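Chemist: Predicted model and sequence below, questions to follow.
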Amino acid sequence: MTNHRNRTIITEVFFLGFESLTEYKVPLFILLFFTYTFTCAENFLIILLICRSSNLHSPMYFLIGNLLFIEIIYITNLAPYLMYNIVSGRWIIDFTGCLIQINVTIGITVVEIFLLTLMSYDRYLAVCHPLRYSALIHIRLCLYFVIVFWITSLFIISTIFYFLITLVFCGPIAMEHFVCEFTTFLTFACIMSDITTLNIYSLVLSALLNAPFFIILVSYILIIISVLKIRTSVGRWKAFSTCASHLTVVTIYFGIPFFASMVPGGKTYYNLMAAIYYGVPPLINPIIYSLRNKEIHKALQTAMSDLRKYFINKMHS
């Protein structure tokens, strides 16, 4: 860092979140490495099964595949930096890397929330309008939505990136966390180029992210009402099981930050909740979607059978 007229050119960002855990860096690295490897592997596996099996070429599985792909990007944006910091013992990240981490996190979060919203609408149609389902939603329509989601996300992060590079810092950036966070990053800026624009942009972004939550909530209220109208318990269970996996994912996704905000705690508590929020959804989402899913089980069995036949043919050729 070099000082010039009370302004500071920032080249590195320091993390203080895991300073007290430096003596546990070996088990931390092992835990993070295997968690990251397993998370990427299981997400890739489900994506490959969806791409490979014609039985899984439906709007629901198309959206699940996109969600799991996003989870891979999400955890890859954070885990390698953490593993490097654990090995090196230097809890730092270069300034450009911090900006990239912030923008990728925001961009992926935007697309993820939009995807969860579209998936809720898909489940609403499957439960409440099963006879018109194929006419109301299909893979091509979902593809158009996903493209719009990514374009919207790129526009948002481009605006945020431009704003962040105009910030002026008057001292070092030392976060009480283990990854770069947008709101914390802003607190270290002593001069903001256009605070009015930031306030307007924050309101627009907040509305943009709160609207999907409202749509998800309304979708599941309508689903519950529709399920309760079914007379038989078998019919109710069959209808509910159609959306149970997605409801679980949505509950975890929004439940963790809600719980963290409702229960006060110190730095260690906040970092623990952040680690759970960053690491748990990418790890358990593919398990939730495949645990009781007969179609995915069948696709996996078919893939294993084909792989076994391939190796047998190779051995005898």
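Modeler: Received, thanks. Numbering: from 1, shown residues only.

Chemist: C-alpha only now, for contacts and for neighbours.
Modeler: Will do.

Chemist: all helices for the chain, in order.
Modeler: 25-52, 59-76, 79-88, 95-128, 133-136, 139-165, 182-186, 195-228, 233-262, 267-291, 294-316 (DSSP state H).

Chemist: want to try TSV for the ones you listed, with distance to E19 and mean neighbour count as columns?
Modeler: Rendered in TSV, the data for those read as follows (distance: least, C-alpha to C-alpha, whole Å; neighbours: other C-alpha atoms under 10 Å):
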stretch	distance to E19	mean neighbour count
helix 25-52	10	17
helix 59-76	22	20
helix 79-88	10	17
helix 95-128	19	21
helix 133-136	53	13
helix 139-165	27	15
helix 182-186	18	14
helix 195-228	32	14
helix 233-262	22	15
helix 267-291	11	17
helix 294-316	43	13
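
Chemist: Okay, one more to line up with it:
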Amino acid sequence: MNPRNDTEISEFLLLGFSEERALQPLIFGLFLSMYLTTVLGNLLIILAVCSDSHLHTPMYFFLSNLSFVDICFTSTTVPKMLWNIQTQSKVITYEVCITQMYFFVLFAVLDKFLLTVMAYDRFVAICHPLHYTVIMSPRLCALLVLVSWILSALHSLLESLMVLRLSFCTDLHIPHFFCELNQMVLKLACSDTFINNVVLYLVTGVMGFFPLTGILLSYSQIVCSVLRISTTGGKYKAFSTCGSHLSVVSLFYRTCLGVYLSSTWTHDSQTGAFASVLYTVVTPMLNPFIYSLRNRDMKRALRKLLCNTLSPQ
């Protein structure tokens, strides 16, 4: 018997990773530790940038914004999953599901824009060092972040409004640990999703293509500029200034590509859920370590912050 159409649905069921009760404490402990590490690590980055006047530059301004977005990004999914495990409930209301989906898309797209802005910042710093302070003025930096927020919010709002027009079936089981857009639109809707699919792939393609193109263009110019440097030491110094950012970009896009390929090549929803952990939890958790371990100024600022915090007054 086919599931009937029901436009008055009030809740979904998040299936998570496993039905085994014995595994729930392990999953809870693992995700709680990763979430706390993510929040603490990114919060330390923000505090270090704010407290050290040497880090009041465009590069670290964008980095602190990226850390804030990473905290918010992870907080849209993990706390609800931890709450469901703790209360032994899989329920998420329709309103909370739509809200979670909105903020998830918002911060995911915002991550891409901020990484693109940071690539542009490195391009100006290496290819136009004499004009860096003039080009990357505080006004332009604030404008770039503001535009990134606005575009991300509009994209997320469009996707959410497209979901609100749909009606859903009585089979409301989401084979994921959060309300992921594709799982809701493509798997659970009873109404026609053709327009949603067109908008989803068109807008997602545009929002993915232009940031990635901007990053690739910026680094192609950086590479060409660095290769023109005659000394080995000069080349190393130039590459070292963007090594951390390049590592984060590589990690973010490789995990996103892994999620896309896993959803394309396999119909196993559990595989997609596990792959999503890479960019929703693991990547935001690793970003602070990458920037702190590969950046001398950041390590100095973090040591200064910790010493000031732990030393008696």
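Modeler: Cool, got the structure. Note that the structure is predicted; figures quoted are calculated from it, not measured.

Chemist: Please state their TM-score.
Modeler: Both chains were compared after superposition, and using TM-score structural alignment, normalised by the length of structure 2 their TM-score is 0.90; 307 aligned residues with a C-alpha RMSD of 2.2 Å.

Chemist: what do we get in structure 1 for A48 of structure 2?
Modeler: Alignment note: A48 of structure 2 maps to L49 in structure 1; criterion TM-score structural alignment.

Chemist: Ignoring the adjacent residues along the chain, who's closest to that match?
Modeler: Nearest residue to L49 of structure 1, sequence neighbours excluded (C-alpha to C-alpha, 6 or more residues apart in numbering): A299, at 6.3 Å.

Chemist: Now do the contacts for whichever residue in structure 2 pairs up with that neighbour.
Modeler: Under the alignment (TM-score structural alignment), A299 of structure 1 maps onto A301 of structure 2. When contacts are counted by C-alpha atoms under 8 Å, 6 or more residues apart in numbering, A301 of structure 2 touches 48-49, 52.

Chemist: ok, those residues vs P79 of structure 2, which is closest?
Modeler: A48 (25.5 Å; C-alpha to C-alpha).

Chemist: That closest one is in contact with K299, isn't it?
Modeler: No: A48 of structure 2 lies out of contact with K299 (C-alpha atoms under 8 Å); the separation is 9.2 Å.

Chemist: can you tell me which of the contacts of A301 of structure 2 lies nearest to I126 of structure 2?
Modeler: Comparing the contacts of A301 of structure 2 against I126 of structure 2 with C-alpha to C-alpha picks out V49 as the nearest, at 21.5 Å.

Chemist: give the contact list for that closest one.
Modeler: Shown in contact with V49 of structure 2 (C-alpha under 8 Å, 6+ apart): 55-56, 60-61, 64, 301.

Chemist: For those residues, which two are the farthest from each other?
Modeler: Every pair of these checked by C-alpha to C-alpha; the farthest is F61 and A301, at 14.1 Å.

Chemist: Look up how far G266 of structure 1 lies from F149 of structure 1.
Modeler: For F149 of structure 1, the distance to G266 of structure 1 equals 35 Å [C-alpha to C-alpha, to the nearest Å].

Chemist: same question, A239 of structure 1
Modeler: 43 Å.

Chemist: repeat for N103 of structure 1
Modeler: Per C-alpha to C-alpha, N103 of structure 1 is found 26 Å from G266 of structure 1.

Chemist: And for the residue nearest to V168 of structure 1 when sequence neighbours are not counted, the neighbour number?
Modeler: Distances taken as C-alpha to C-alpha, 6+ apart place I191 nearest to V168 of structure 1, at 5.0 Å, with adjacent residues excluded. The number of residues packed near I191 of structure 1 is 14, by other C-alpha atoms under 10 Å.

Chemist: pretty sure I191 of structure 1 is touching L164, no?
Modeler: No: counting by C-alpha under 8 Å, I191 of structure 1 stays clear of L164, with 11.0 Å between them.

Chemist: Now do the shared contacts for these two.
Modeler: Common contact partners of I191 of structure 1 and L164 (C-alpha under 8 Å, 6+ apart): none.

Chemist: thought M184 of structure 2 was touching I174?
Modeler: Yes: contact criterion C-alpha under 8 Å: M184 of structure 2 and I174 qualify, at 7.2 Å.

Chemist: between the helices of structure 1, which gets nearest to E12 of structure 1?
Modeler: Judged by C-alpha to C-alpha, the one of those that comes nearest to E12 of structure 1 is helix 95-128, at 4.9 Å.

Chemist: mean deviation of that closest one from structure 2?
Modeler: Compared with structure 2 after fitting, helix 95-128 of structure 1 deviates on average by 0.9 Å (mean C-alpha distance after the TM-score superposition for structure 1).

Chemist: Stretch 217-225 of structure 1 now?
Modeler: Following superposition, stretch 217-225 of structure 1 is found to deviate from structure 2 by 1.4 Å on average (mean C-alpha distance after the TM-score superposition for structure 1).

Chemist: Tell me how far L45 of structure 1 lies from T302 of structure 1.
Modeler: For L45 of structure 1, the distance to T302 of structure 1 equals 13 Å [C-alpha to C-alpha].
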